[in-house]
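**Q** sequence first, predicted coordinates after that:
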Amino acid sequence: MSEQLGGYRRNVRDLLEWANASDPASPETFARRNLPRIGLYDSAGDTGQVALATGVMTSVPIFLRAGDIITNISVRSGATAAGTPTNYWFALYDDSAVPALLGQTGDQTSTAWAANTTKTLALASPVTVPRTGIYYVGIMVTATTPPTLLGSVAAPAIVTGERALSQSSGSSLTASAPLTITSTTAKQFVPYVVLT
């Protein structure tokens, strides 16, 4: 067993027992997450780790399998609500070297996004994942005060080839998601996203 699991001498699956309590009751319920549900905190708690900047998209990588059907994207706000929003949406990007837009939710314009609230938005059309790989979820809010988000802080990429676990791109964005993710800047705060 130690050869099969490298230097670890016990059953790796036993280390994941805690996940049973946080997963949906039925194993048939479809959900994909970029982070575990535990250990999350509100980005409002650390002014150095800002989740969102107005008019700028934050995107995070998420592992998806071929055949997954993505209908909704969910993100949870923290203690700060969206203040006077004019545009906000979520988007799904593919696994290309320059990620391309697969789908976007409707622009929510001035619809309120309260504090400590999960916002679940439907993609304009469901997306069937074409191949297994690392995809990206984009979050964009244009507002006087963007909401804080629940998530986690990650170390920046250190080893050659590591991807940023959160990144920002674009500026002065409004109703439409960019067709590709380019000219990114790595961020340390990683928003928690769920795809269903």
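**A** Received it, and whenever you're ready, just let me know what you need.
**Q** only C-alpha atoms for contact and neighbour calcs from this point on.
**A** Noted.
**Q** spatially nearest residue to residue 126 (excluding sequence neighbours)?
**A** Closest residue to residue 126 apart from its sequence neighbours, by C-alpha to C-alpha, 6 or more residues apart in numbering: residue 71 at 4.5 Å.
**Q** and the one you found, what is it in contact with?
**A** Counting by C-alpha atoms under 8 Å, 6 or more residues apart in numbering, residue 71 makes contact with 122-123, 125-127, 195-196.
**Q** same check, this time on residue 118
**A** Applying C-alpha under 8 Å, 6+ apart, the residues near residue 118 are 74-77.
**Q** pretty sure residue 139 is in a helix, no?
**A** No: Residue 139: not assigned to a helix; according to DSSP: H, G, I helix; E, B strand; the rest coil it is strand.
**Q** count of residues packed around the closest residue to it other than its chain neighbours?
**A** With C-alpha to C-alpha, 6+ apart as the criterion, residue 139 has its nearest non-adjacent residue at 4.7 Å, and that residue is residue 90. Counted by other C-alpha atoms under 10 Å, the residues lying close to residue 90 total 29.
**Q** again with residue 93
**A** Neighbour tally, residue 93, other C-alpha under 10 Å: 26.
**Q** skipping adjacent residues, who's closest to it in space?
**A** Counting by C-alpha to C-alpha, 6+ apart, the residue nearest residue 93 is residue 101, at 4.4 Å.
**Q** one more structure, for comparison:
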Amino acid sequence: MTLLGTFRGNPRNDLGWLNSAGRPDPEATFHRANLPRVGLDDVAAAATGVMCSVALYLQDGDLVTNLTFISAGTAAGTPTNHFAALYSGAGALMAQSADKLTEAWAADTAKTFALATPQRITKSGIYYAALSVTATTVPTVVGSVGAKPFLTGEGNLSQTSGSALTGTAPATIATPAFKRAVPLVIAT
């Protein structure tokens, strides 16, 4: 067995399809994403007033200023509040965006939420990017489907928490519940 385990190919050749996914060079344009740009579909974020948070790996030294989510086939219908927030791996609020209130969110549209305070990451690891939308129709988002964790130490790729949220992110991700739909988030 080698450093690559039982894999016998050239990892660069095997992972070459990722280079064709259209991501910019992270050395030229800082970004982190929780999912590749292939195999994505239209998924439900969460019910109105409920926060959905997704695991996002960030590296020591990253400066996260914005979180971007992309609506899918369903636009927001009569939104009253929507915000994004960044949480530590332990679920503590680090920063949130301003509440976008009644701002429209059309179908198939990227929406960038600027964090009120940019966050310099001091320890590489899993963080949580969260989205909450209060509306008569919550938009669907671009994302994927993930499996429920079953090994000791595994965390949720996507989870819901809170209820009746409006424009303020909770101080912690309290009693998270596993969510099969995993929204795509891009941190810049």
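**A** Yes, it's here. Predicted model only: the values in this text are computed from it and were never measured.
**Q** sorry, back to before: list the members of the contacts of residue 118 of the first structure that persist in the second structure.
**A** Counting by both residues aligned by TM-score structural alignment, their matches' C-alpha atoms under 8 Å, the contacts of residue 118 of the first structure that remain in contact in the second structure are 74-77.
**Q** which of those sit farthest apart?
**A** The span of these, defined through C-alpha to C-alpha, is set by 74 and 77 at 10.0 Å.
**Q** the two: who's more crowded?
**A** Ranked by neighbour count (other C-alpha under 10 Å), residue 74 of the first structure and residue 77 place residue 77 first, with 26 against 17.
**Q** alignment lookup: the more buried one to the second structure.
**A** In the second structure, the residue paired with residue 77 of the first structure according to TM-score structural alignment is residue 71.
**Q** state the distance from its match to residue 96 of the second structure.
**A** For residue 71 of the second structure, the distance to residue 96 of the second structure equals 19 Å [C-alpha to C-alpha, to the nearest Å].
**Q** now do residue 112 of the second structure
**A** 12 Å.
**Q** what does residue 167 of the second structure give?
**A** Distance from residue 167 of the second structure to residue 96 of the second structure, by C-alpha to C-alpha: 10 Å.
**Q** do the same with residue 14 of the second structure
**A** 38 Å.
**Q** which one of those two has more residues nearby?
**A** With neighbours defined as other C-alpha under 10 Å, residue 14 of the second structure and residue 96 compare such that residue 96 has more, 26 against 9.
**Q** which element is the more buried one on?
**A** Assigned by DSSP states H and E, residue 96 of the second structure belongs to strand 93-96.
**Q** what range in the first structure does that strand sit on?
**A** With TM-score structural alignment as the criterion, strand 93-96 of the second structure aligns to 101-104.
**Q** what's the first-to-last distance across stretch 42-62 of the first structure?
**A** For stretch 42-62 of the first structure, the end-to-end distance is 20 Å (C-alpha to C-alpha).
**Q** so which bits of that stretch are buried?
**A** Across stretch 42-62 of the first structure, burial judged by 16 or more other C-alpha atoms under 10 Å covers 42-44, 49-62.
**Q** neighbours around the counterpart of residue 143 of the first structure in the second structure, how many?
**A** Using TM-score structural alignment, the partner of residue 143 of the first structure in the second structure is residue 135. Residue 135 of the second structure is flanked by 20 other residues according to other C-alpha under 10 Å.
**Q** now swap in residue 28 of the first structure and tell me
**A** Residues lying near residue 28 of the first structure (other C-alpha under 10 Å) number 7.
**Q** which residues in the second structure form helices?
**A** 11-14, 16-19 (DSSP state H).
**Q** right, and those - which one's nearest residue 129 of the second structure?
**A** Of these, nearest to residue 129 of the second structure by C-alpha to C-alpha is helix 16-19, at 22.6 Å.
**Q** give me the mean distance between the closest one and the first structure.
**A** Mean deviation of helix 16-19 of the second structure relative to the first structure after superposition (mean C-alpha distance after the TM-score superposition for the first structure): 1.4 Å.
**Q** re the thing from before, contacting residues around the closest residue to the match of residue 77 of the first structure other than its chain neighbours?
**A** Once flanking residues are discounted, residue 71 of the second structure sits nearest to residue 141: 4.1 Å by C-alpha to C-alpha, 6+ apart. Listed by C-alpha under 8 Å, 6+ apart, the contact set of residue 141 of the second structure reads 42-45, 69-74, 183-184.
**Q** equivalent analysis for residue 85 of the first structure, please.
**A** Residue 85 of the first structure touches 109-112, 141-146, counting by C-alpha under 8 Å, 6+ apart.
**Q** try 10 Å
**A** Neighbouring residues of residue 85 of the first structure by C-alpha atoms under 10 Å, 6 or more residues apart in numbering: 54, 108-113, 141-147.
**Q** also residue 170 of the first structure?
**A** 55-58, 140, 177-178, 181-185.
**Q** quick one: map it onto the second structure.
**A** Aligned partner of residue 170 of the first structure by TM-score structural alignment: residue 162.
**Q** can you check residue 59 of the first structure too?
**A** Counting by TM-score structural alignment, residue 59 of the first structure lines up with residue 53 in the second structure.
**Q** is it true that that match touches residue 169?
**A** No: if you go by C-alpha atoms under 10 Å, residue 53 of the second structure and residue 169 don't touch, sitting 11.3 Å apart.
**Q** noted, bye for now.
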